[in-house]
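> this one's structure only:
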């Protein structure tokens, strides 16, 4: 495994590889867990070389305290990646290697995708995501890039970004990996206390209940159910619950048998923000 901290040396290393090598790419913000590793393993199975970037991107945080507290464990991350079998290249840059002095995000028009759920609650977040993903894809020039479905809205945004910028890369969404209690694996989980970790299982349990009752309960009834479940646990603060069309991400007003729907939840355990989602039909 080779580690690059500058894009110039990374580009040089990739360009010196075999001409027909397939390059897979897994962009991360570090604090790696089994979910990240599953993405890398998927990439290794389907490519000759895999690049894993570790970079906490400042332009996608609309809360400076959240950026400051985001877990950073580069040594542990490297140790995890070293255990994998295959040709893995790590890109571990400083902010100055990817941004100029302004450290600002490009403005994008992702259509309605950017105005739902996360977009409503994290203004400018997806401009930051689009900016850094675009920069990284243009540096790595992968054949395929892998993203987890826990950030399902982000996955749809990235697909839209690739279409807007006509980038020659296939975007692959990979299934959510969960802890034993059902909590979606996330770097932010490292900030939870043991009690918060167990209580946060309510998010998954609630999504399961919504899925079980989706065909027999009205959308209004499902919204009431979720609100009641979180009121019963005052240590978890529900930020939003949405049932949305998988393709457009627009909030469902009524059920249409021809459409696929997904339930989305964002909630706080203390000051730790957790998100999750689940297909419903």
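Great, that's in hand. Fair warning: this is a prediction, and the values are worked out from it, not measured in the lab.
> When you work out contacts or count neighbours from here on, use the C-alpha atoms and nothing else.
Fine.
> Tell me if I'm right that residue 191 and residue 271 touch.
No: taking contacts as CA atoms under 8 Å, residue 191 lies outside contact range of residue 271: 9.2 Å.
> try this one side by side with the last:
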């Protein structure tokens, strides 16, 4: 496995791969890897001849007061894990190489609609940063496919809309959420939890499972969501949102909607946890 930090070297290597007719798969990450990230590498490995993973903690997607400075940096361990998982090339650029004129002067990519609300409401500018850095990586790597986790469902939806709107010839592969045995969705930020909080954290997932069961059985949407929010509050979570949306575009469900997604974000101690579950609705939810 090769490690590359310079854009010129990355382009040279991948130009040679394309000339050989090889399919290129991309897995963008911010490092501090866990089994969820490695599942993305596995999904790319199954579909591509060359798997490129990126490790870049993107400053543009962190807002004021967020954990940019304290976000875990574990490059050597990440590199070893990627090599074991079957990655062929790691691209680990500096912020200066991607943003040579600084963040304030850099062109931004804004994906309207799906980036608004939910996480976009509590983290203004976050998805602009995600869309911008992903657009740059797509331009630099020019992959045939790119793998993203379904745990970050709104992010996945933003990226799919980005690729569609800008007519990028890239297949976006959504990879199912990887969970611990107790149901907690794996996340780099789970490391912020202390032991009691870690034992409590799976309650978010189990609350969503209970709500999904009720909704699929035809329970009233408003009452079900209110109950779920109350359960989280009583368990010590500070919920930012718990919503039911249309699965394809994240708009509010309407009468006749059958494919929904339950999405939640909640703080537990210092950690901000997000999770989601697909919901098969009877078709009579919404207004």
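Sure thing, it's come through. Because the structure is predicted, anything quoted here is derived from the model rather than measured.
> Please state their TM-score.
TM-score of the superposed chains, computed with TM-score structural alignment, normalised by the length of structure 1, equals 0.94; 277 aligned residues with a CA RMSD of 1.5 Å.
> re the thing from before, so for residue 191 and residue 271 of structure 1, which residue has more residues nearby?
residue 191 (18 against 13; other CA atoms under 10 Å).
> which non-adjacent residue is nearest the more buried one?
Leaving out its chain neighbours, the residue that sits closest to residue 191 of structure 1 by CA to CA, 6 or more residues apart in numbering is residue 272, at 7.0 Å.
> can you give me the helices for the stretch 151-281 of structure 1?
152-165, 194-199, 201-213, 219-231 (DSSP state H, counting those that start in this stretch).
> would you turn the ones you listed into CSV with distance to residue 108 of structure 1 and mean neighbour count?
Output for the helices of the stretch 151-281 of structure 1, formatted as CSV (distance: least, CA to CA, whole Å; neighbours: other CA atoms under 10 Å):
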stretch, distance to residue 108 of structure 1, mean neighbour count
helix 152-165, 8, 18
helix 194-199, 36, 14
helix 201-213, 31, 18
helix 219-231, 31, 15
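> Out of those, the one nearest residue 146 of structure 1 is which?
Of all the helices of the stretch 151-281 of structure 1, it is helix 152-165 that lies closest to residue 146 of structure 1, at 9.2 Å by CA to CA.
> Mean per-residue distance, the closest one versus structure 2.
Taken against structure 2, helix 152-165 of structure 1 registers an average deviation of 1.2 Å after superposition, with mean CA distance after the TM-score superposition for structure 1.
> For residue 170 of structure 1, which residues are in contact?
If you count contacts by CA atoms under 8 Å, 6 or more residues apart in numbering, residue 170 of structure 1 has them with 143-145.
> Quickly note the distance from it to residue 21 of structure 1.
Separation of residue 170 of structure 1 from residue 21 of structure 1 (CA to CA, to the nearest Å): 15 Å.
> Over to residue 221 of structure 1?
Using CA to CA, residue 221 of structure 1 is found at 52 Å from residue 21 of structure 1.
> same check, this time on residue 261 of structure 1
38 Å.
> and what of residue 59 of structure 1?
Residue 59 of structure 1 is 32 Å from residue 21 of structure 1, by CA to CA.
> what do you get for residue 214 of structure 1?
Taken as CA to CA, the span from residue 214 of structure 1 to residue 21 of structure 1 is 45 Å.
> Next: residue 10 of structure 1.
15 Å.
> Show me which of these two is the more surrounded one.
Counted by other CA under 10 Å, residue 10 of structure 1 and residue 21 do not tie: residue 10 has more neighbours, with 20 against 13.
> Contact partners for the closest residue in space to the more buried one that isn't next to it in sequence?
Spatial nearest neighbour of residue 10 of structure 1, excluding adjacent residues (CA to CA, 6+ apart): residue 4 at 5.9 Å. By CA under 8 Å, 6+ apart, residue 4 of structure 1 lies in contact with 10, 89-93.
> If you map the residues you listed onto structure 2, which are still there?
Retained in structure 2 (both residues aligned by TM-score structural alignment, their matches' CA atoms under 8 Å) from the contacts of residue 4 of structure 1: 10, 89-93.
> Just the residues you listed: which are in helices?
Per DSSP state H, helices hold the following members of those: residue 10.
> can you put the kept ones among the contacts of residue 4 of structure 1 in CSV and add distance to residue 124 of structure 1?
CSV is the format used below for the kept ones among the contacts of residue 4 of structure 1 (distance: CA to CA, whole Å):
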residue, distance to residue 124 of structure 1
10, 29
89, 30
90, 28
91, 25
92, 24
93, 23
